[in-house]
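Asker: kindly generate the corresponding structure for this input.
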Amino acid sequence: MNVLFLTLVEIDSVEDRGIYQDLLRKFRNEGHNVTIVTPVERRKGISTNYKVKDGVSILQVKTLNIQKAHIIEKGIGTLAIEYQYLLAIKKYASDKKFDLVLYSTPPITFAKVISYIKKRDHAYSYLLLKDIFPQNAVDIGMLKEKGFLHRQFLNKEKKLYQISDTIGCMSPANAEFILRHNPEINSQKVEVNPNTIEPIEINYTDEEKKSIRQQYQIPIDKRVLVYGGNLGKPQGVDFLLETIAGTKNENAFFLIVGNGTEFPKIKQWFETNNPPNAKLLQSLPKEDYDKLLASSDIGLIFLDENFLIPNFPSRLLSYLEMQKPVITATDPNTDIGDIVEKNGCGLKVLAGDIHAMNKAVDTLVSENLKTFQENCISLLHNEYLVDKSYQLIIKRIL
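Answerer: Presented below is the predicted three-dimensional model:
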């Protein structure tokens, strides 16, 4: 089967680790012919190009800066990308007929590309819904509700759902939200297809973990609570900083590793407050971050308290993979905290509730984490392995 994957994520190799790379590698390993269309932002100075690497075809399309960019350039770039992708596909993949077109949100602006492939090749279209846009932008004040841009994006969102043969949602709350707010969608084409990975085994001795901590000047005698990943407005960084400032437990140490639009704000806060119970590191290579996470004790997930959409951050999988109990501090609409608690993998609190957060920190800092760790591995293997996503997609086509 010929598979076309459209994404805003910059993918250079399916041998890298990530929810999309793992899934595409699975397709390749099962004998399918995979073509990836991925952006290369203008800041990198690379022209549109086509190559075959690691057994898959990769079409890099030169775009405006759309990740970690100013909201105006990001908006224009997101709107322009479907035309850039369409031109590139017509030029570089005109001789290949696709059986499946697979794509993820963001963005919601692939409709013309998908329609073209469906009409040309009679391909099956499968949406991996990873973000509910534009509502998420409205929730955090980045778009004005019912404003011009909001209306434009809303129309594109409706069109994307309409042309998708199947919509795979990250969690039950995601699926319920989509159907409730889009009653015109046939419920039979909506299913839960969660973020999934192909896990690796990382086993470090206590001495090795101690050495890793010493390398980054992290206390070896405290419970380390780590937050790793994107640091933007959706992540609710204000409550993250409030948590650090408000935690009085002397056995707790916070480690923040990441980058994003809010990183300068966080860095400024660290420079001003010089917290004795926390350390901030800018983004690390995946391998180095994995080592650091493996040497930590507890994972943290933060989401802005104003979200109406049920986000489901993929960083949960990294924590489960490394057997790290999780504290989720989120809005009341996502079900990620419910899933964590139900499966005995950690604790949930509402973002903004510092009293509940302190209690959760105190609990996990003082408890034996062995049972939590075992539950993390069980949840990962029961629900979030890449074979699950692959089989769900294949069943829709057969």
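Asker: please make it C-alpha for all contacts and neighbour counts, starting now.
Answerer: Will do.
Asker: on the three-state scheme, the residue lying closest to Val56 once chain neighbours are set aside is what?
Answerer: Closest residue to Val56 apart from its sequence neighbours, by CA to CA, 6 or more residues apart in numbering: Val34 at 5.2 Å. The three-state label given to Val34 by DSSP: H, G, I helix; E, B strand; the rest coil is strand.
Asker: Val34 touches Lys53, doesn't it?
Answerer: No: assessed by CA atoms under 8 Å, Val34 is found out of contact with Lys53, at 10.7 Å.
Asker: more neighbours: which of those two?
Answerer: More crowded of Val34 and Lys53, by other CA atoms under 10 Å: Val34, with 21 against 12.
Asker: residues contacting that one?
Answerer: 2-5, 24, 27-28, 56-57 (CA atoms under 8 Å, 6 or more residues apart in numbering).
Asker: structure for this one too, so we can compare:
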Amino acid sequence: MKLLLIIDDYLPHSTRVGAKMFHELAIELHLQGHQVTVITPDFQQKDILNIDHIDGITIWRFKSAPIKDINKISRAINETLLSIRAWKAVRHLIKPDTFDGIIYYSPSIFWGGLVHRLKKVCHCPAYLVLRDLFPQWTIDAGMMKPGSLIEKYFRYFEHYSYRQATRIGLMSDKNLQLFRELHPDYHCEVLRNWADLQPVKKDDLNYISIREKLNLTNKIIYFYGGNIGHAQDMANLMRLAKKMQLFEHAHFLFIGQGDEVELINKLAEEWNLTNFSYLNSVSQKVFKNILSEVDVGLFSLSAQHTAHNFPGKLLGYMVESLPILGSVNKGNDLQDIINQHNAGFIYVNGEDDLLYEAAVKLYSDSELRNVTGRYAYQLLCEQFSVTSAAQLIVKLFEDNDDID
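Answerer: Predicted coordinates for the structure are as follows:
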């Protein structure tokens, strides 16, 4: 089949988990014999459309204004224009037989217009990979007022995007339950996050060890990699780093971008943390190499969330057999999944003492780190393989009864 993937961020320029996941999905679909095209924005190119290829995947990059790491008003405007700019760039390439199926990723919530036009021409089904219940999480966090004009604006595009989907994939059972309560009229199912199961092969002679670079040779490294923003409640992990200063060889390394970078650096300075380092985003290749060197994978979710996310960063930790340590919002089934499979230690955000006690255990016991990490990789293989995700999505396109 000829399949189209749509996402607002893609390789090789992106350092985000969503871009990595979608490229892994594209490669898996290609290996299964499908012809794969990706539509994605690029704010650096001058031409309205550029076409290139990576790993056998055809990529249509359309010219866009920036939508990442800019102020909220500019981002909202530029994301609103994504579908318009994309269709203007690619419409001359679209014929009735161009695509047999569409897979689009949210965030962003603004792909509905493009998907609508593509479905109308190609008469094919569309699968929405829904990873973020926006704007709900901003309301939960107190960043957006319920019933406000801006909420109504975002809700319109959110529902328009949902209406274009023949089926919607949510990342967990609890998320599926919540989504059905909020939006009972859509066809949806659990589509877990996924990852390529192969650990990194250190064959890059130019790569400089992060331990050598930061003088962390004898340290136990607690690593956080990914978005550093309000949804993560990064102060939660900074409190843990502060408590762990008692242990000479414990070090916390955070890498990423987001609107709480200033906060974590400010807290590190105020608390005079000597066991903390922050680095800006790095390439996916460097990121994978760093994962192969650290000891514990950290994550945090805001206690205010009503949605139950499974952060994609955890899969990167699991690929490298890292024990997982983190906090979730109350009721998140991620806590049961990780804890029951002995893949890590997950607590409700706010249970600082329990999080600290687990961090100390992992610091003190190398065998515990090794065993827990092996269970994490085993869980990845059982429930989060990219092959399983691809097969579930493709099933929709193969089943004519599900096509509108």
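Asker: got a TM-score for the pair?
Answerer: Remark: TM-score between the superposed chains equals 0.90 [TM-score structural alignment, normalised by the length of structure 1]; 387 aligned residues with a CA RMSD of 2.4 Å.
Asker: which of the contacts of Val34 of structure 1 fall in strands?
Answerer: Secondary structure from DSSP state E places 2-5, 56-57 of those in strands.
Asker: for the residues you listed, which one is nearest Gln323 of structure 1?
Answerer: Taking CA to CA as the measure, Phe5 is the one of these closest to Gln323 of structure 1, at 30.8 Å.
Asker: of the contacts of Val34 of structure 1, just say which sits nearest to Thr363 of structure 1.
Answerer: Out of the contacts of Val34 of structure 1, the member with the shortest distance to Thr363 of structure 1 (by CA to CA) is Leu24, at 39.3 Å.
Asker: counterpart of the closest one in structure 2?
Answerer: Here Leu24 of structure 1 is matched to Ala26 in structure 2, going by TM-score structural alignment.
Asker: gap between the spatially closest residue to its match that is not a sequence neighbour and Gly56 of structure 2?
Answerer: Nearest residue to Ala26 of structure 2 in three dimensions, chain neighbours excluded: Val36, at 6.5 Å (CA to CA, 6+ apart). Separation of Val36 of structure 2 from Gly56 of structure 2 (CA to CA, to the nearest Å): 8 Å.
Asker: just the strands in the stretch 1-150 of structure 1 please.
Answerer: 2-6, 33-41, 49-53, 56-63, 100-105, 124-129 (DSSP state E, counting those that start in this stretch).
Asker: quick one: what's aligned to Leu225 of structure 1 in structure 2?
Answerer: Checking TM-score structural alignment: Leu225 of structure 1 goes with Tyr222.
Asker: from what I see, that match and His249 are in contact.
Answerer: No: using CA under 8 Å, Tyr222 of structure 2 makes no contact with His249, being 10.7 Å away.
Asker: so for the two, which residue has more residues nearby?
Answerer: Using other CA under 10 Å as the criterion, Tyr222 of structure 2 and His249 rank with Tyr222 on top: 24 against 15.
Asker: just give me the longest helix of structure 1.
Answerer: helix 71-92 (DSSP state H).
Asker: what angle sits between that helix and strand 2-6?
Answerer: Put simply, helix 71-92 of structure 1 runs at 160 degrees to strand 2-6, going by axes from the mean of the first three to the mean of the last three CA atoms, to 10 degrees.
Asker: helix 71-92 of structure 1 - contacts with which helices or strands?
Answerer: Secondary-structure packing of helix 71-92 of structure 1 (3 or more CA pairs under 8 Å, 6 or more residues apart in numbering; DSSP states H and E): strand 56-63, helix 111-121.
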